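Asker: Sharing a model prediction with you, sequence too.
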Amino acid sequence: MCRTFSNRSWRGWSAQAIADRLNEGDVLSPLEYKRWIGSNYVSTFKRNAKARWTAVSVLRVLKNPVYIGTLEQGKQTTPNYKVKKRFAVPKDKWVCIPDNHEAIISRDTFENVARILLSDTRTAPSADTVFPLSGLLFCGDCGRSMVRKNNASSSKPYYYYICSGYKNKAGCQSSHSIRAAYLEQAVLVAVQEHIRSILDIEHTLKTIDNLPYTSRQTQKADERLKAKHREIEKYQAYKLRLHEDYADGILSREDYVAFGARYSKKIEEAEQAASKLVQDIEQLAAGYSGGQQWIAYFKQHANISELNRKLAVELIEKILVFENQKIQIEFKFQYEYEQAFEFISSLTSTPEQLLSKGVC
């Protein structure tokens, strides 16, 4: 009674299109499956003699954390045993048990889906699939979403995006118009370049782990850390002496407050620098390239040749569109990428020095 479908055939489909496909394939809905296995199950969602898949039921499955191993209980309750009617319990009162059972999908996939559901992913009236960049495009000036339009009146119709704020006369003074084909090609090229850059970073990190000068860098970082600790102690001593001078009447209150704020700022800056040095030392000691899951996340798409919905959602957080068809892409794991790049740069003064040491 159940059929299977290729994962590729579902990419970019809307919830309603998925529901229709499941019904066409005679795939049992959750309610019908429970009935089929003999479960005594009653649901208020049943509307027909045979419960069918709907967009709502598809979305309910997509939002259910049970598939990533999380058990949620206590969603409903009754005032007492005499009252049969059940009432919803606020979500912060639910009992949630992570890793309660084996997950059947990854947390990354589940979180990607949750993010998509919060964005605008409408389809065209005659289409089943969601456009590759739906829900990811935003105006670079006002921050509102970009909407897809069709230049149907032209002899050569094409799709393009404009700022929804401009379209609705909600404040943005420019349409930020950009053709869909140009945008998608530009995003594809940017993704390919980003992945190549990440592969270069991975190679560099692995090489750094095997270089003899890495231990010397650890020693230098440790010396800088000790210097920062001495700096912190110095300014703390200054603050203590400052308090004593104020108590003895040597300093006015105005000077006491001004100098105190200055020393506090110096201490804060030194503590932040010390914290960063501790991270650097740990990375050098452990080998920075070890356990870089975010690199593996991008590596699986190293040979991409076309932009599709799955790829866009997995790799991109958002895309900002500016005037004159300029775009700015915020990739997933952007912080980790920048940290790795900063770490590599901190080992030498210039890229040429990296090259001379055989790092790049």
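Answerer: Structure received.

Asker: rest of the way, CA atoms for contacts and neighbours
Answerer: OK.

Asker: What segments of the stretch 1-150 of the chain are strands?
Answerer: Remark: strands assigned in the stretch 1-150 of the chain by DSSP state E, counting those that start in this stretch are 71-73, 76-77, 87-88, 95-97, 137-139, 146-150.

Asker: what's the closest of the ones you listed to Phe343?
Answerer: strand 137-139 (30.8 Å; C-alpha to C-alpha).

Asker: Show me the contact partners of that closest one.
Answerer: With contacts defined as C-alpha atoms under 8 Å, 6 or more residues apart in numbering, strand 137-139 is touched by Arg144, Ser145, Met146, Cys163, His176, Lys318, Ile319, Leu320, Val321, Phe322.

Asker: mind redoing it with 10 Å?
Answerer: 119-120, 143-148, 161-166, 172, 174-177, 317-323, 327-329 (C-alpha atoms under 10 Å, 6 or more residues apart in numbering).

Asker: Put this next to the previous one:
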Amino acid sequence: MNVNDELKEWMAADYTRLSKEDGDKEESDSINNQKALIQHYTESHPELCLVRHYSDDGYTGVNFNRPGFQNMLEGIKEGQINCIIVKDLSRFGRNYIEVGRYIERIFPTLGIRFIAINDNYDSLYNNSSSDQLLLPFKNLINDAYSRDISVKVRSNLDVKRRQGDFVSPSVPYGYKRLETDKNKLAIDEPAANIVRLIFAKRIEGQSNQQIAALLNQMKVPTPIRYKQESGSHAKTAFQVYSTPKWYGTTVRRILENEIYTGTMVQGKTYRPNYKIRKPVARPQKDWFRKEGTHEAIISRNDFDLVHNILDTDTHQSAGQETIYPFSGIVYCGNCHQSCNRKQTVKKNKSYFYYGCYLSNHTTCCKGFCINESYLEQTVLSTLRQYINDLTDMEQMLSHLENIPIQQAEVKTLTQEIQHAEVSLQKYQQLLSSLYEDYHEGLLNKDEYLDLKESYQEQVNELSAALDNMTTQQDGLTAAFKADTSHIDEFRKYMESPVLNRKMLISMVKKIYIYPKNRIHIVFRFPDEFEKLLHFLPDAVSDKLIAREV
């Protein structure tokens, strides 16, 4: 200790910090309490003149990228302060390596006095070997405490995610937190109506950019502006202008968000450990996904439809307000490449064709095409017939439960399953009692081993048979519980005078064209219908999957 250092006046700054992420107690470690403690300490040490105040409220102590801390370093460089006072070492930081580097190397080099009140540490006096040993040990304890809290917090959040609780700090556009449970979501109708509009316009054939332009024209607040106007302090890194605008990327993020179907998807990113702040992408198989956690804004059918649209090549000509009905759907039947739309003019009249026009295609398909008007009329007629077939299938399924053969099969299987369950339970009990008989001397070793092998074989056979019969029973009863809501959707198009994009993309997956105006339509077939095809006559099943005209 230098006598002159002890007598000189120190230009001191207090540094305070609080972070829930580190497990800090709000009551005892509040910013105001820290300042009051430091103020009281300086009053009892007249050589300390408190001239600056630096604070980081809500910043973790495991790194030093904090605005208040960085401002304090600037104050040191400018010569405004030469003494730093904190409540304890944990307020300064919880990374024992970095804390040690500042206290033991940087501050002494710069002539900065460092005081941690509750740890009874003052760099002006604490220079003994015991102090030099104790200081890193305390920093190590603070670091370990932060790591332990981080593990517990992350584990607790993972449990909530698995249960379907919403744990993100930012609520998705279109929802708000339920007042009675902050981990549950409720529909925010004004924003939800915009979400429904976005999905509807995309299904109608508008591009993401066109939808964004429409929302800007309607003066619809962007998601971030809407939250701010609702009293939130939300911020975003995507905002470029002072007045936020809708962009195609904003629209696409909404269209791709499965949360609008009532399904909670969380945990897409994670932090490897408590010292790494930058999130890392988590494999999709490890995401936390739970269905039916909240009310849906968009039906699953519409969401899946839009997802298919986004995956489809939908080229749009300049000046065209909507996508052409057949964009991204028509393919060459020979090379299976996407066909282009071309225009020809004859006698001042325009004609449009879809064909395989790319120069690198083989000669077997180069140049052949099909008239767009002919394609529209043919596909429209085929879709109407398809809807009729689906309606027939729905009527047939509605009568399946009353067919005696179907009833007899289900009844027989149910009886066989019950009998198998009784037999399985019997052999499992015999198997479990064998060892007791052997232990009591009722069976010798050879008898015990032979009976054990025999009973175990019976258990395995019965278990396999039971699984097989249960699967058959589920298949038979599936028809009675079929969800035919798709058919109701398709029936709306029955009287449509023209073919539109929504009708086409809802029902058709691909259209293959061949020479001589031959086309092959592959329908966008719901999985629910596929499960039921084996209940229907083969002729009906075949024409519901694909159709050639």
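Answerer: Yep, it's here. On a predicted model such as this, the values are computed, not experimentally measured, just so you know.

Asker: re earlier: go through the strands of the stretch 1-150 of structure 1 and pick out the most buried.
Answerer: Comparing the strands of the stretch 1-150 of structure 1 on average neighbours per residue, with mean count of other C-alpha atoms under 10 Å, the densest one is strand 137-139 at a mean of 26.

Asker: residues in structure 2 aligned with that strand?
Answerer: Here strand 137-139 of structure 1 aligns to structure 2 at residues 330-332, judged by TM-score structural alignment.

Asker: ok, now which ones touch Met469 of structure 2?
Answerer: Leu413, Thr414, Glu416, Ile417, Ala420, Gly475.

Asker: if we go to 8 Å?
Answerer: Leu413, Glu416, Ile417.

Asker: For the last one, which non-adjacent residue is spatially closest?
Answerer: With C-alpha to C-alpha, 6 or more residues apart in numbering as the criterion, Ile417 of structure 2 has its nearest non-adjacent residue at 6.2 Å, and that residue is Leu466.

Asker: Next up, identify which helix or strand that neighbour is on.
Answerer: Remark: Leu466 of structure 2 resides in helix 445-478, with elements defined by DSSP states H and E.

Asker: Spatially, what comes nearest to Arg501 of structure 2 if we skip its sequence neighbours?
Answerer: Pro325 (4.3 Å).

Asker: ditto for Ser177 of structure 1
Answerer: Ser177 of structure 1 sits nearest to Ile162 (C-alpha to C-alpha, 6+ apart), 4.6 Å away.

Asker: of the contacts of strand 137-139 of structure 1, buried ones?
Answerer: Neighbour-count burial (16 or more other C-alpha atoms under 10 Å) applied to those gives 144-148, 161-166, 172, 174-177, 317-322, 327, 329.

Asker: Any idea how far apart the tips of stretch 149-168 of structure 1 sit?
Answerer: Stretch 149-168 of structure 1 has an end-to-end distance of 13 Å (criterion: C-alpha to C-alpha, to the nearest Å).

Asker: from the chain's centre, how far out does it sit?
Answerer: The chain centre lies 29 Å from the centre of stretch 149-168 of structure 1; the measure is C-alpha atoms, centre = their mean, to the nearest Å.

Asker: So which residues make contact with that stretch?
Answerer: The contact list for stretch 149-168 of structure 1, computed with C-alpha under 8 Å, 6+ apart, reads 138-139, 142, 144-148, 171-181.

Asker: repeat that with 7 Å
Answerer: With C-alpha atoms under 7 Å, 6 or more residues apart in numbering as the test, stretch 149-168 of structure 1 has contacts from 139, 144-148, 171-180.

Asker: same question, stretch 232-252 of structure 2
Answerer: Asn208, Gln209, Ala212, Leu215, Asn216, Thr222, Ile224, Arg225, Lys227, Gln228.

Asker: Mark which of the residues you listed are part of helices, please.
Answerer: The helices, defined by DSSP state H, take in Asn208, Gln209, Ala212, Leu215, Asn216, Ile224, Arg225, Lys227, Gln228 from the contacts of stretch 232-252 of structure 2.

Asker: Quick check: of the residues you listed, which lies closest to Met494 of structure 2?
Answerer: Asn208 (28.7 Å).

Asker: what does the closest one align to in structure 1?
Answerer: Using TM-score structural alignment, Asn208 of structure 2 lines up with Ala15 in structure 1.

Asker: Count the residues that sit near its match.
Answerer: For Ala15 of structure 1, the count of nearby residues is 21 (other C-alpha atoms under 10 Å).

Asker: What number of neighbouring residues does the nearest residue to it once chain neighbours are set aside come out with?
Answerer: Nearest in space to Ala15 of structure 1, with sequence neighbours left out and distances taken as C-alpha to C-alpha, 6+ apart, is Ala55 at 4.9 Å. Per other C-alpha under 10 Å, the neighbour tally for Ala55 of structure 1 reads 14.

Asker: And Ile198 of structure 2, by the same measure?
Answerer: 22.

Asker: Counterpart of Arg327 of structure 1 over in structure 2?
Answerer: For residue 327 of structure 1 the amino acid is Ile, not Arg. Applying TM-score structural alignment, one finds that Ile327 of structure 1 aligns to Ile519 in structure 2.

Asker: and that match, what helix or strand is that in?
Answerer: Counting by DSSP H and E, Ile519 of structure 2 is part of strand 518-523.
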